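> what follows is a protein structure lacking sequence information:
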């Protein structure tokens, strides 16, 4: 019986099997790499979530400052009185007459509130009395990111930052 060899014949030597075995990754190695990628992705997503919340809170602060500037323009043009409005929409109607291009809205799912006051340390809604003050309230996402801001008053209006039956506002701008 003759031994037939061909250049296409598969050789079965132990060295060839060892060489082919070293060319790929094992299932355990692939699972470890996938787990590491998953952990890194979750860290990145958690970090960007906090950054986005801080960004929206910074936008809220900028919105309040722009409304404050429009209110001061209104005050100087209208015999030293602020708009006698008790809702954000009513404030928008008063300020859209040349004081601000458009009243900003919350960048998230919260809402801003406005209340005209008599300007006292413990504000009372103005009606018959002159509107010499206001209270703008908003809610933030990131705890302790913003604090209350009092302009021209010595006390912080922490009691006035919360409205009975409403959401807990943690940022107040008072004049």
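Happy to help now that I have it. All values reported here derive from a predicted model rather than from experimental measurement. Residues are numbered from 1 along each chain as shown.

> when you work out contacts or count neighbours from here on, use the C-alpha atoms and nothing else.
Will do.

> residue contacts, the residue lying closest to residue 139 once chain neighbours are set aside?
Using CA to CA, 6 or more residues apart in numbering and skipping residues adjacent in sequence, the residue nearest residue 139 is residue 169, 4.6 Å away. By CA atoms under 8 Å, 6 or more residues apart in numbering, the residues touching residue 169 are 137-140, 161-163.

> name the SS class of residue 107, please.
Secondary structure state of residue 107, per DSSP: H, G, I helix; E, B strand; the rest coil, is coil.

> just checking, it touches residue 58?
No: Residue 107 is beyond contact range of residue 58, at 10.1 Å (criterion: CA atoms under 8 Å).

> give the next helix or strand downstream of the longest helix seen in the chain.
Ranked by residue count and defined by DSSP state H, the top helix of the chain is helix 27-77. Going down the chain from helix 27-77, the next helix or strand is helix 88-95, by DSSP states H and E.

> show residues contacting stretch 88-96.
Residues external to stretch 88-96 that are found in contact with it (CA under 8 Å, 6+ apart): 70-71, 74, 83, 85, 102-103, 112-114.

> check it against this one:
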């Protein structure tokens, strides 16, 4: 009686190890890039909220001739705008209500953004502590 011919099917241990190594290399490249993209997205949310707060403040100024009184947290003072989840915003009126300073950052981002009514462009800093529960110091931001 003749035994049927055996056909080996499957992968060898070496082939499986090669596949695992390739997946590991791809993951080592992709994970840091993913983290960078997430930080950029959080920073973009803070930038967007800063621009939207400026629009809201200018609308308030056009309607009332003065900016709203500052109480520190921008969401408490600008009634028609609420910042995105995770974004911290600091707002302060200056020059007896004729100007303002705003600073925003995201709790998971890595930059802070600053703008006041006398400069026309946003400034950024790599230190997000410039915007947290204190008066933003414009000297700490990139010109």
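Arrived safely. Owing to the predicted nature of the structure, the values given are computational and were not obtained by experimental measurement.

> which ones are touching the spatially most central residue of structure 1?
Centroid-nearest residue in structure 1, with CA atoms, centre = their mean: residue 56, separated by 2.6 Å. Residue 56 of structure 1 makes contact with 107-108, 141, according to CA under 8 Å, 6+ apart.

> ok, those residues in structure 2, which still hold?
Counting by both residues aligned by TM-score structural alignment, their matches' CA atoms under 8 Å, the members of these that carry over to structure 2 are residue 141.

> can you tell me which of the contacts of residue 56 of structure 1 has the most neighbours?
Neighbour tally across these (other CA atoms under 10 Å): the maximum, 17 neighbours, falls on residue 141.

> A strand includes that one, no?
No: using three-state DSSP, the assignment for residue 141 of structure 1 is coil, not a strand.

> any figure for the gap between the residue nearest to it when sequence neighbours are not counted and residue 10 of structure 1?
Nearest in space to residue 141 of structure 1, with sequence neighbours left out and distances taken as CA to CA, 6+ apart, is residue 53 at 5.9 Å. To residue 10 of structure 1, residue 53 of structure 1 is 63 Å away according to CA to CA, to the nearest Å.

> more crowded one of the two?
It is residue 53, of residue 53 of structure 1 and residue 10, that has more neighbours when counted by other CA under 10 Å, with 18 against 8.

> that one -> structure 2?
In structure 2, residue 53 of structure 1 lines up with residue 39, judged by TM-score structural alignment.

> what does residue 116 of structure 1 give?
Aligned by TM-score structural alignment, residue 116 of structure 1 pairs with residue 93 of structure 2.

> repeat that for residue 103 of structure 1.
Aligned by TM-score structural alignment, residue 103 of structure 1 pairs with residue 82 of structure 2.

> name the element residue 166 of structure 1 belongs to?
Following DSSP H and E, there is no helix or strand that holds residue 166 of structure 1.

> same thing with residue 100 of structure 1?
Under the criterion DSSP H and E, no helix or strand holds residue 100 of structure 1.

> who's in contact with it?
67, 70.

> and it, how far from residue 113 of structure 1?
Residue 100 of structure 1 is 17 Å from residue 113 of structure 1, where distance means CA to CA.

> same question for residue 140 of structure 1.
Separation of residue 140 of structure 1 from residue 113 of structure 1 (CA to CA) stands at 13 Å.

> who's more crowded, these two?
The neighbour comparison of residue 140 of structure 1 against residue 113 (other CA under 10 Å) goes to residue 140, with 23 against 17.

> so what's residue 110 of structure 1 closest to, chain neighbours aside?
In space, residue 110 of structure 1 is closest to residue 139, 6.6 Å off (CA to CA, 6+ apart).

> surely that neighbour meets residue 163?
No: between residue 139 of structure 1 and residue 163 there is no contact, the gap being 11.8 Å when judged by CA under 8 Å.

> okay, those two: which has more neighbours?
Neighbour count, other CA under 10 Å: between residue 139 of structure 1 and residue 163, residue 139 has more, with 23 against 12.

> could you pull up the contacting residues of that one?
Residues near residue 139 of structure 1 by CA under 8 Å, 6+ apart: 110-112, 167-171.
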